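>>> can't give you the sequence, but here's the structure:
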């Protein structure tokens, strides 16, 4: 695990989480919540995806894609769980 890759994935995840929160208002956690969930998702899922996608997409592009997708996925899951428990 490279610290630079983790940082790029976390920032990409925060951007992805914020974007999906703005696009899917029903799943939004709040601007700060979207960014935090996205950063966590980008870091964690980006590392997992990096192992698989790293063979197809190398370098910074793979880190950005992995982090962004991880941030989107975790933000949507957290928003879905929040909506299910709020009813």
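All right, it came through fine. No experiment lies behind these values; they were computed from the predicted model shown. Numbering: from 1, shown residues only.
>>> Could you use CA atoms for every contact and neighbour count after this?
Will do.
>>> longest helix in this protein, by residue count?
Counting residues, the longest helix in the chain under DSSP state H turns out to be helix 59-86.
>>> Return the set of buried residues in that one.
Judged by neighbour count (16 or more other CA atoms under 10 Å), helix 59-86 contains these buried residues: 62-76, 78-80.
>>> which secondary structure elements does that helix contact?
Under the contact criterion of 3 or more CA pairs under 8 Å, 6 or more residues apart in numbering; DSSP states H and E, helix 59-86 touches helix 3-23, helix 31-53.
>>> One more to weigh against that first structure:
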């Protein structure tokens, strides 16, 4: 696990979670909730996506370069947004 890549994924996951939460009032968990759900999803999901897509091996050997930052931002933001959306949908579904 590359710590700088993980930090990029956590930050981009929080941003992706807030973007996803702002799509609908039903899925919005609030700024803090979207950030937490997105960061968790960005960190975990980003690591899984990097492993599945084969992006992790190059990141560990090359350090923190622009490709690593971009791939971490994309995988973390995507998985953070999806996680926040799923949690928001579950919350709205079971809140009734």
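Structure received. Here the structure is a predicted model, which means the values were calculated and not measured.
>>> Got a TM-score for the two of them?
Comparison of the two superposed chains (TM-score structural alignment, normalised by the length of structure 1) gives a TM-score of 0.91, and 85 aligned residues with a CA RMSD of 1.3 Å.
>>> quick one on the thing from earlier: what's the angle from the longest helix of structure 1 to helix 31-53?
130 degrees (axes from the mean of the first three to the mean of the last three CA atoms, to 10 degrees).
>>> what do we get in structure 1 for residue 79 of structure 2?
If you follow residue 79 of structure 2 across to structure 1 using TM-score structural alignment, you land on residue 70.
>>> tell me the contacts of residue 10 of structure 2?
Under the criterion of CA atoms under 8 Å, 6 or more residues apart in numbering, the neighbours of residue 10 of structure 2 are 38-43, 76.
>>> ditto for residue 8 of structure 2
69, 72-73, 76.
>>> The same query, at a cut-off of 10 Å, please.
For residue 8 of structure 2, the contact set (CA atoms under 10 Å, 6 or more residues apart in numbering) comprises 39, 42-43, 46, 68-77.
>>> okay, among those residues, which ones form the most distant pair?
Of all pairs drawn from the contacts of residue 8 of structure 2, the one with the largest separation by CA to CA is 39 and 68; the distance is 17.7 Å.
>>> Work out which residue lies at the spatial centre of structure 1.
By CA atoms, centre = their mean, the mean C-alpha position of structure 1 lies nearest to residue 71, the distance being 0.8 Å.
>>> now that one: how far from residue 87 of structure 1?
In this structure, residue 71 of structure 1 lies at 25 Å from residue 87 of structure 1, with CA to CA, to the nearest Å as the measure.
>>> again with residue 73 of structure 1
Between residue 73 of structure 1 and residue 87 of structure 1 the distance is 22 Å, computed by CA to CA.
>>> Then residue 40 of structure 1?
Using CA to CA, one gets 26 Å for the distance from residue 40 of structure 1 to residue 87 of structure 1.
>>> So which of these two has more stuff around it?
For the pair residue 40 of structure 1 and residue 87, the greater number of neighbours falls to residue 40 (23 against 5), based on other CA atoms under 10 Å.
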